[in-house]
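1. fold the following.
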Amino acid sequence: CLQGMHHPCIASLQLVNAKHDTNSGLKHGTWVHAAFEHADTSLQKIVYATLDRTSHTITGRALPPLMLRSFMYQLLSALAYSHARGVAHGNLAPYRVLARELDVENDQYLLKLADFGFSPPAAALCNEELPIRPSRASPELHSDNQRKRYGPANDLWALGTVFAEAACGNREPAVYMMIQELESVDDEQMENSLHMLCDDGRDLMRQLMRAEPTVRITAADALCHPYFDGIHEQCAVVGKYLPPSRPPPCKFLALCAHKVWVPGLDFLVEQTELNSRMWSILMDWLAVVSHKFKFVPRSLQLAVDFMRRFMAATRVSRKRLQLVGIGALCLACKHEEVMIPNMNDFIFICDNAYNLEELMLVEVEILNHLQMQLHVPTVHDHLNQMLIELGSVPEHPDGEDPSKLVKWCEVLTLMGLAQHSVAIFDSAVLARCVGTLCGLLSHGVASQVTRADGTSSAGKISSKLSERVCYLSSAEDWSCLKELVKAIETCMSENREVILKCHPEYAALKPVQQLLDEYVHDSSRRANHLKARDVKQWAEKHYSIEHTRSNNLFAEFEDTSNKFLPKKAYMRGITTGDLPTFCIPAVTAALGHQLLAERRSYSNSVAS
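-> Purely as a prediction, here's the structure:
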C-alpha cells in the first residue's frame, strides 16, 4: 500500500523486491526486501533523547509551541494523504515517526511517518477481534466492545495522545488518564493539566479525543483548525514542504496501478493456450474457494485485478492457470483478510496438483511483475460509494450482517467477473452497471441520475428506468451492461457453482412481488419503488415461457430450492396461482434488457 505514496512527511519506499530462496537454511524461504529513505532521528529521540521505548516514569523535553504546531501539522498532513488513499496507519506512536534534521539548533525537523505494518486490512474495519491491538487504542477498539471499528479514526485518537505527550514531554499518568475521558472534563481542569497549550490547541485536543469515531475530527478537517493559523508564514519547514498551493491527495477510487493492463485491453490476447471459457471455469472455482474460506468480497476482486495485470504481459500455460489463480487469491487474502488460511490449505484445495514451493514461487513472480502494487480500488470500493448514497449501507461500518441487496450486489459482481467479456472492463465501469441494476431493485428512484446525453438530473418516478436510477454515461458503460446481462444468462444456463453451490438462495423461483419486497430498502417510500406489474411485464417480455423452455431455463415443477441444494438453475418457473415465478437473476437481467432497449431507442431518435 506504500507504493505510489509520495508525500514529504511519509517515509517513501525506494526499492522493493521479492525473492524465493531455497538455500536459506529453511525448508522454504520467501523474502521481501524493502528499502526506505534515510532518516536521521525520530520523534521519540527528539522528545526523550533516546530511541528506546520509554515508560511513563521517564521525563523528556516539552516541545516549544511553534515546534509542536509544526509537528502536528506535518503528521496531520501525512495522515490526510494516506487516509485519502484508503490507508490507515494503525498504530501511531512517537517511535514510529522518523525525522530528517534540517536545522537542529533552530528546532527545524521534517517528520516522516513510518512503519505501516499495523495498517488494518479491509476485513478488520468491523471485526470482533484483530490479532494485533494498537498500544494507543481508541475507545471503539477496547476489549469490552463486541464490534471493533478499525480505520482512519483510530489514527486521530492515537495522534491526540502523541499531541499531549509531546506537549508535556512525558506520559504523565494523570494527564494520560484525563485525556482518555476528555468529554467529561471541564475547561478549567483541562487548562490546569495542559496549561502549555493555547485555547485553540486544547480545542483541537478535544476534537481528536472524541469517544465516538464518527464525530471525531478527520485529518483533512484538522489541518484547517484555527490552531494552525499562520503556520506557513511562521514555520519555514511547513512553508517549504507543505505549502498551501500543494495539490490535494489523490482519492483512493481514482488510483490506478502500473499500466501493464489497461481497461478494455483483452488480457488473454497473448495467451496461446488459454481462452475465455477457461477463464470462466477458473473464476467459478475461485468463487467457490472464496466462499468456503469466507473471504471478504475485496479478496477475490483483488485477485482478479492481479491476474489481469499479470496475464496481460506474461504467458501462462494451461497447466499453470489454476496455480496463477490460487497464487493471486493467496496474495489478495494476505492483503485483505484478518485470519489467513495456511498455504497448505490452498495446496489441498487444488487437489495437490502443485506443491508448496510452486505456490510460493508463483506468488513471488506475481509480486515482482506487479511491482508490489497491491492496494488498488475494486468493484466493491466503487459500488460501496453508490450504496452509501442510496442509503443501502451505512457510511461507517457497524458490524451488522450485510443486507440481502448488498449480498446480491456481490454475487452479481462475481457473475460478471466470471465472464471474460465483462472482466476486461474497468472496475468503476462494472460497479456503475451493478449499482444501476441494484438501485432499481431496492429504491426505484435515486437522488441523481445520469441522463442519456451525459448530463445529470434528479431521479424521478417515470416509465423509463433510465430516469429513475442510472449511473451509466459513456458508451463503455452501456457496452459493459450489455455484457453483464449476457453474463447473468450464461451463468444460469451453464449452472455455475457460484449460484448453485455458493448462493442457491438466489436461484429460488418466486412471484415478482415477493422478490421485490425482499430487496426493498425503505418500505415507507413504496411509492418510489418499481411496480410489480411493470417488472412482471418486462420479465415476461424478455424471458417468455417459450424462450426459457427452449433454452432449458424453465422449471416444470414446484420450486424446492429453499429446502434442497438445486442441481439446475432456472430463470422462470410454473405459475403459482395466477402469478408467474422468476428468480432474482432473471428479474435483474430483465431490468438490464429494458435499460438497453431505452438506450437503443434514444440512439435511434438522435440518429434520425
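
2. hey, let's count contacts and neighbours off CA atoms from now on
-> OK.

3. enumerate the positions of stretch 64-73 that are buried.
-> 67-73 (16 or more other C-alpha atoms under 10 Å).

4. so what touches it?
-> The contact list for stretch 64-73 (C-alpha atoms under 8 Å, 6 or more residues apart in numbering) reads 107-108, 111, 163, 166-167, 196-197, 223, 227-228, 231, 234-235, 237-238.

5. ok, so of these, who is nearest residue 29?
-> Residue 29 lies nearest to residue 111 out of those, by C-alpha to C-alpha, at 34.6 Å.

6. compare with the first, here's sequence two:
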Amino acid sequence: MDEYEYLKKIGEGSYGTVHKCRKSVNGEIVAIKTILFYDYEGVPRSVMRETNLLKQMDHPNIVKLLEVLTANNKVSLVLEYADYDLQKFILSDPANTRDPHFIKRLLHDILSGVQYCHRNRIIHRDLKLENLLINSQDKIVKLADFGLSRTIDTPLGPLTKQVGNLNHMAPEALLGSAQYSTPIDIWAVGCMFVEIVTHQDLFAGFSSSILLAKIARTIGTPDEQIWPGVTAMFPPNVMRQQFPPKDFAEIAPGLEPAGINLLSRMLRWNPSERITAAEALAHEYFDGIQPRT
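-> Now for the predicted structure:
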C-alpha cells in the first residue's frame, strides 16, 4: 500500500472503511475500500462477489474498480473517487437539486446504470441514495456497493430473502419470496425517485409488516386482480383493511405529469407489471435527455 497516500476517512460500516487516497506515482485521487477478515473465514463472500462483478462491468454510470490489493488479512478495493454519495449531495444543495431538469438527469443516470446491470443479468439488490456516487463537477451518478448483488441464473434459482435497505425493499421481497428478479431494483428506483423530488423517505419502517401496511396506504391494498396469488402471501392484518390508491401527484408533489406516469409504473404491487429499466429510459419523461458517453 506504499503506492497510495491516505488523505482522510470518508466512510465506515460493517463492511470496513473507505479512505480518500492519492496515488503516489501520478497524484490520482481514488477511494480505497478496505475489509478485514480472519484466516479461518477467508475473504468474505460479499467482497468476492463485488470484486468479480465490478471487474466485468464497464459503464459510465457504474463505479470503476481500478485494482485489488491484498495483504495481512485485509483486502482493499481501489475505486474511482467521487465527492459525495447522492444523499449527502442532495442535502448539501437542496435548492438546486429540486430543479426539474436536474432531477431528470439524475434519474436517467440511475436507470442507465440499472439497465446495464439487468442487461448483463445482474440484480443490484441494495439500491439507495447512499449507494449512488456523484462528483460535484460533472454530476454524473454512478452505482456503487455491489456487495449484495447477484447474477440471475437460468432458470432463476432461489435468492436470499429480504436483502438490502428495508425501506426500498419491493413487496415480493418483504413477503419473503426467494424468486424475485430485476423488478425489485425498479421498485427501489421508484422509491429513490420520490426521495429525490421531495427530499423525504417514501416508505420507512422497522419491519416488513409495517412497510407493507404503509405501501397499502399509499398505492392501495392489492387484490387478486392486481396481483394473482397475493391473498395467500399477505399477512391477514394488512389485508383486513382496504385502502384506495392515492393519486401519485400527491405522493410526489410538483412532479410533472410525465414523471407521475413513470413513477406510477415503477411502484406497482405486481412485479411483472412494473416498467423495465429499458422501457423507463424510453419514456417521454426523458425526452431531450441524452445518455452519458
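
7. ok so, going back, of the contacts of stretch 64-73 of structure 1, buried ones?
-> 108, 111, 163, 166-167, 196-197, 223, 227-228, 231, 237-238.

8. quick one, strands of the stretch 1-150 of structure 1?
-> Ranges of strands in the stretch 1-150 of structure 1, per DSSP state E, counting those that start in this stretch, are 13-20, 30-36, 41-42, 97-103, 108-113.

9. right, and these - which one's nearest residue 292 of structure 1?
-> strand 30-36 (26.6 Å).

10. one step back: which of the buried residues of stretch 64-73 of structure 1 fall within helices?
-> Counting by DSSP state H, those place 67-73 in helices.

11. number of nearby residues for residue 358 of structure 1?
-> Neighbourhood size, residue 358 of structure 1 [other C-alpha atoms under 10 Å]: 14.

12. cool, and residue 88 of structure 1?
-> A total of 25 residues lie near residue 88 of structure 1 under the criterion other C-alpha under 10 Å.

13. hang on, it packs against residue 82?
-> Yes - at 6.6 Å, residue 88 of structure 1 counts as touching residue 82 under the criterion of C-alpha atoms under 8 Å.

14. tell me, what's touching those two both at once?
-> By C-alpha under 8 Å, 6+ apart, no residue touches both residue 88 of structure 1 and residue 82.

15. ok, back up a step: a markdown table please, covering the buried residues of stretch 64-73 of structure 1 and showing distance to residue 550 of structure 1.
-> Listed next are the buried residues of stretch 64-73 of structure 1 as a markdown table, based on distance: C-alpha to C-alpha, whole Å:
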| residue | distance to residue 550 of structure 1 |
| --- | --- |
| 67 | 77 |
| 68 | 75 |
| 69 | 73 |
| 70 | 73 |
| 71 | 71 |
| 72 | 69 |
| 73 | 68 |
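
16. which two in the residues you listed are spaced the farthest apart?
-> 67 and 73 (9.9 Å).

17. tell me the spacing between residue 117 of structure 1 and residue 224 of structure 1.
-> 29 Å (C-alpha to C-alpha, to the nearest Å).

18. tell me the secondary structure at residue 197 of structure 1.
-> Three-state assignment for residue 197 of structure 1 (DSSP: H, G, I helix; E, B strand; the rest coil): coil.

19. and it, what's its match in structure 2?
-> Matched to structure 2 by TM-score structural alignment, residue 197 of structure 1 sits across from residue 255.

20. wait, what's in contact with its match?
-> 100, 197, 249.

21. what's the spacing between it and residue 249 of structure 2?
-> From residue 255 of structure 2 to residue 249 of structure 2 the distance is 7 Å (C-alpha to C-alpha).

22. how about residue 291 of structure 2?
-> 27 Å.

23. what helix or strand is the residue nearest in space to the middle of structure 1 on?
-> Here the mean C-alpha position of structure 1 is nearest to the C-alpha of residue 381 (C-alpha atoms, centre = their mean), at a distance of 4.2 Å. Per DSSP states H and E, residue 381 of structure 1 falls inside helix 379-390.

24. so what does that helix touch, helix or strand wise?
-> Under the contact definition 3 or more C-alpha pairs under 8 Å, 6 or more residues apart in numbering; DSSP states H and E, helix 379-390 of structure 1 sits against helix 297-311, helix 427-442.

25. now those helices in CSV, with distance to residue 38 of structure 1 and mean neighbour count?
-> Converted to CSV, these look like this (distance: least, C-alpha to C-alpha, whole Å; neighbours: other C-alpha atoms under 10 Å):
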stretch, distance to residue 38 of structure 1, mean neighbour count
helix 297-311, 31, 23
helix 427-442, 37, 25
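
26. wait, which of the ones you listed is closest to residue 122 of structure 1?
-> Nearest to residue 122 of structure 1 among these is helix 297-311 (7.9 Å), distances taken as C-alpha to C-alpha.

27. tell me, the closest one lands on which residues of structure 2?
-> Helix 297-311 of structure 1 lines up with nothing in structure 2 when matched by TM-score structural alignment.

28. what's the longest helix in structure 1?
-> Structure 1, longest helix under DSSP H: helix 584-607.

29. residue 82 of structure 2 -> structure 1?
-> Match for residue 82 of structure 2 (TM-score structural alignment): residue 39.

30. residues contacting that match?
-> Contacts of residue 39 of structure 1 by C-alpha under 8 Å, 6+ apart are 98-100, 112.

31. got it, and residue 178 of structure 1?
-> If you count contacts by C-alpha under 8 Å, 6+ apart, residue 178 of structure 1 has them with residue 185.

32. got it, and the one 5 residues further on?
-> Contact partners of residue 183 of structure 1, counting by C-alpha under 8 Å, 6+ apart, are 206, 209-211.

33. which of the contacts of residue 39 of structure 1 are still contacts in structure 2?
-> Contacts conserved in structure 2 for those, using both residues aligned by TM-score structural alignment, their matches' C-alpha atoms under 8 Å: 98-100.

34. packing partners of the host helix or strand of residue 575 of structure 1?
-> Using DSSP H and E, the secondary-structure element containing residue 575 of structure 1 is strand 572-576. For strand 572-576 of structure 1, the packing partners by 3+ C-alpha pairs under 8 Å, 6+ apart come out as strand 554-555, strand 579-582.

35. trace the first one over to structure 2 and give me the residue numbers.
-> In other words, strand 554-555 of structure 1. Against structure 2, strand 554-555 of structure 1 falls on no residues (TM-score structural alignment).

36. so which bits of the strand holding residue 575 of structure 1 are buried?
-> 572-574.

37. any idea how far that strand is from the chain center?
-> 39 Å (C-alpha atoms, centre = their mean, to the nearest Å).
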